[in-house]
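J.: Pasting a predicted model and its sequence here:
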Amino acid sequence: MAKSEGGRLVWNHSTHLDGLIPVLERLANASGIKTITPGVLSRVKAHSPKLKIRLSVPIRGGFKAIARQGKTAQEVFILTTLSQTELEEAISQAISK
């Protein structure tokens, strides 16, 4: 469990994108984040050399994001009280650390 003001990271899959888990752990420590759940891995056509996390669609209580690296993408479900803009800023800070 993370700090009391942060959220938790759910481990429900055995495989994740390289480097994704440390970024999600930093993101989970941000205030306003309740739960982060990595989802399905999939192959994509375009190549993304660096890890990127982009918000996809709003879901009940948060947002669905897509994490991409190389030719692989992974869904990430983020339950939060943050607005879309605040969450995008928190994600960029977590990636840049």
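T.: Nice, I can see it. Residues are numbered from 1 along each chain as shown.

J.: C-alpha from now on. contacts and neighbour counts both.
T.: OK.

J.: so how far is the helix ranked longest in the chain from its chain's centroid?
T.: Determined from DSSP state H, the single longest helix within the chain is helix 84-96. Its chain's C-alpha centre and that of helix 84-96 lie 10 Å apart, by Cα atoms, centre = their mean, to the nearest Å.

J.: another structure for you, compare them:
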Amino acid sequence: MGRLVLNHSSNIEGLIPILQKLALDINIKTITPAVISRARGRSSKLIIRLSVKTINGYKAIARKGKTAQEVFISTDLSKDELKKILDFYNRK
């Protein structure tokens, strides 16, 4: 079971409950929401997509509306395994 690091006072609406559920996975070590920015396109619902591999795991991008937020996930899972888990939460 991982832990969710809450450094920022602001996050994309609906992101924290999804990350809390994701942190319950035994293979997830740490989840850290990071920088919030403006995106060019629009996303009608919250979508979390894997971006790049990092030293400890992966960087993901959470998008809703015109807002995007980086999320760092520390894990030993492969990219495909983590992508399957994120796709499950994206469908809800």
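T.: Everything's here; your move. Predicted, not measured: the structure shown is a model, and the values here were computed from it.

J.: Would you give the TM-score for this superposition?
T.: Laid over one another, the chains give 0.95 as their TM-score (TM-score structural alignment, normalised by the length of the second structure), with 92 aligned residues with a Cα RMSD of 1.0 Å.

J.: Does the longest helix of the first structure pack against any helices or strands, and if so which?
T.: Applying 3 or more Cα pairs under 8 Å, 6 or more residues apart in numbering; DSSP states H and E, one finds that helix 84-96 of the first structure contacts helix 20-28, strand 33-59.

J.: Buried residues in it, which are they?
T.: Across helix 84-96 of the first structure, burial judged by 16 or more other Cα atoms under 10 Å covers Leu87, Glu88, Ala90, Ile91, Ala94, Ile95.

J.: do the same with stretch 66-73 of the second structure
T.: Thr67, Ala68, Gln69, Glu70, Val71, Phe72, Ile73.

J.: which residue lines up with the last one in the first structure?
T.: Residue correspondence, TM-score structural alignment: Ile73 of the second structure in this structure matches Ile78 in the first structure.

J.: Verify the stated contact: that match with Lys64.
T.: Yes: using Cα atoms under 8 Å, Ile78 of the first structure is in contact with Lys64, at 6.2 Å.

J.: about what we covered before: is the match of Ile73 of the second structure in a helix, a strand, or coil?
T.: Here Ile78 of the first structure is recorded as strand under DSSP: H, G, I helix; E, B strand; the rest coil.

J.: list the contacts for it?
T.: Ile33, Lys34, Thr35, Ile36, Thr37, Gly62, Phe63, Lys64, Ala65 (Cα atoms under 8 Å, 6 or more residues apart in numbering).

J.: Contacts only, for the residue nearest to it when sequence neighbours are not counted.
T.: Nearest residue to Ile78 of the first structure in three dimensions, chain neighbours excluded: Ile36, at 4.6 Å (Cα to Cα, 6 or more residues apart in numbering). By Cα under 8 Å, 6+ apart, the contact list for Ile36 of the first structure reads Gly7, Arg8, Leu9, Val10, Leu24, Ala28, Val76, Phe77, Ile78, Leu79.

J.: Flag every buried residue along stretch 50-66 of the second structure.
T.: With the criterion 16+ other Cα under 10 Å, stretch 50-66 of the second structure contains buried residues Leu50, Gly57, Tyr58, Lys59, Ala60, Ile61, Ala62, Arg63, Lys64, Gly65.
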